[in-house]
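Based on what follows, work out the 3D shape:
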Amino acid sequence: METNIQFVKLPTNEPLEKFVQKKLDKLFKKYNWLIKADVFYKQIKDPKGKGKICDIQLSHPGPRIFATSNEESFEKAADETIKDLKTQLKKLKSEMNPHL
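Model prediction:
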């Protein structure tokens, strides 16, 4: 599986890349029909104290799956985004027709 991690207007953070890669590897093992993941980290000014955004887009046969979250840290944002993706993947898997 291919994973592209981009930091939008931010310096590259290797520990954060490894963190999200480890989480995505678990998804790729569970859902072997996933093709690619695009991860985008962004930071915005948020008066509520949040502002760390993680967007993840998954490619698979069919329409792409997308989730985003805005949290106090990039790790929390990645966790929440992957949690949302897991929910979408479970629903998608239940709707898929098995090939006979």
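
from here on, contacts and neighbour counts on C-alpha atoms
OK.

Packing partners of the longest helix seen in the chain?
With DSSP state H applied, the helix covering the greatest number of residues in the chain is identified as helix 74-95. Of the remaining helices and strands, those touching helix 74-95 by 3 or more C-alpha pairs under 8 Å, 6 or more residues apart in numbering; DSSP states H and E are helix 14-30, strand 52-59, strand 65-71.

Tell me which residues of the first one come out buried.
This means helix 14-30. Judged by neighbour count using 16 or more other C-alpha atoms under 10 Å, the buried positions of helix 14-30 are 20-21, 24, 27-28.

one more to line up against the first:
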Amino acid sequence: MNITIKTLGFNAKPDLKDFAHDKAGKLSRFYDEIIECEVSFSIDKSSTKENKVCDIKLSIPGNDLLATAQCKTFEEATAQCVDALQRQIEKRKTKLMTH
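A predicted model of the protein is given here:
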């Protein structure tokens, strides 16, 4: 699985990139047919403290899976996206088993 990390409008620290790479890499344990994982970080221009946005797109055979989260920190947003994608993967696997 290829993992691509993009930052829009700022330069990310290596710690953030390593954290995102580790979290996204764990998704391959749930579904082994993942082709590519694209993680995008951006900062929302709102006045609240919850302005860190993380988007994760999984390229898999069939339809791609997408999750977005907006939190106080990029790490928290990444964790929420990964949890959402795990639920989407489990739902997809149960659909495939019933067919």
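
Tell me how the two chains score on TM-score.
TM-score of the superposed chains, computed with TM-score structural alignment, normalised by the length of structure 2, equals 0.92; 98 aligned residues with a C-alpha RMSD of 1.3 Å.

circling back to that earlier point, would you mind listing the buried residues in the longest helix of structure 1?
74-82, 84-85, 89.

what sits against the residue nearest the centre of structure 2?
By C-alpha atoms, centre = their mean, structure 2 has its centre lying nearest to Ile56, at 3.0 Å. Remark: with contacts taken as C-alpha atoms under 8 Å, 6 or more residues apart in numbering, Ile56 of structure 2 is in contact with 37-40, 66-68, 81-82.

Once you drop chain neighbours, what's closest to it?
Nearest-residue entry for Ile56 of structure 2: Val39, 4.5 Å, with adjacent residues in sequence omitted and distances by C-alpha to C-alpha, 6 or more residues apart in numbering.

right, and the one you found touches Leu66 too?
No: counting by C-alpha atoms under 8 Å, no contact exists between Val39 of structure 2 and Leu66, whose distance comes to 10.0 Å.

Could you check which of these two has the larger neighbour count?
Val39 (23 against 17; other C-alpha atoms under 10 Å).

how close does that one get to Ala24 of structure 2?
Going from Val39 of structure 2 to Ala24 of structure 2 by C-alpha to C-alpha, to the nearest Å gives 8 Å.

Find residues that contact each of those two.
Ile3.

still on that earlier bit, including distance to Met1 of structure 1, could the buried residues of helix 14-30 of structure 1 go into TSV?
Written out in TSV, the entries for these read as follows (distance: C-alpha to C-alpha, whole Å):
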residue	distance to Met1 of structure 1
Val20	14
Gln21	11
Leu24	9
Leu27	10
Phe28	7
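
if we can go back for a sec, make a markdown table from the buried residues of helix 74-95 of structure 1 and add distance to His60 of structure 1 to it.
Conversion of these to a markdown table gives the following (distance: C-alpha to C-alpha, whole Å):
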| residue | distance to His60 of structure 1 |
| --- | --- |
| Phe74 | 25 |
| Glu75 | 25 |
| Lys76 | 25 |
| Ala77 | 23 |
| Ala78 | 20 |
| Asp79 | 21 |
| Glu80 | 21 |
| Thr81 | 17 |
| Ile82 | 16 |
| Asp84 | 16 |
| Leu85 | 13 |
| Leu89 | 10 |
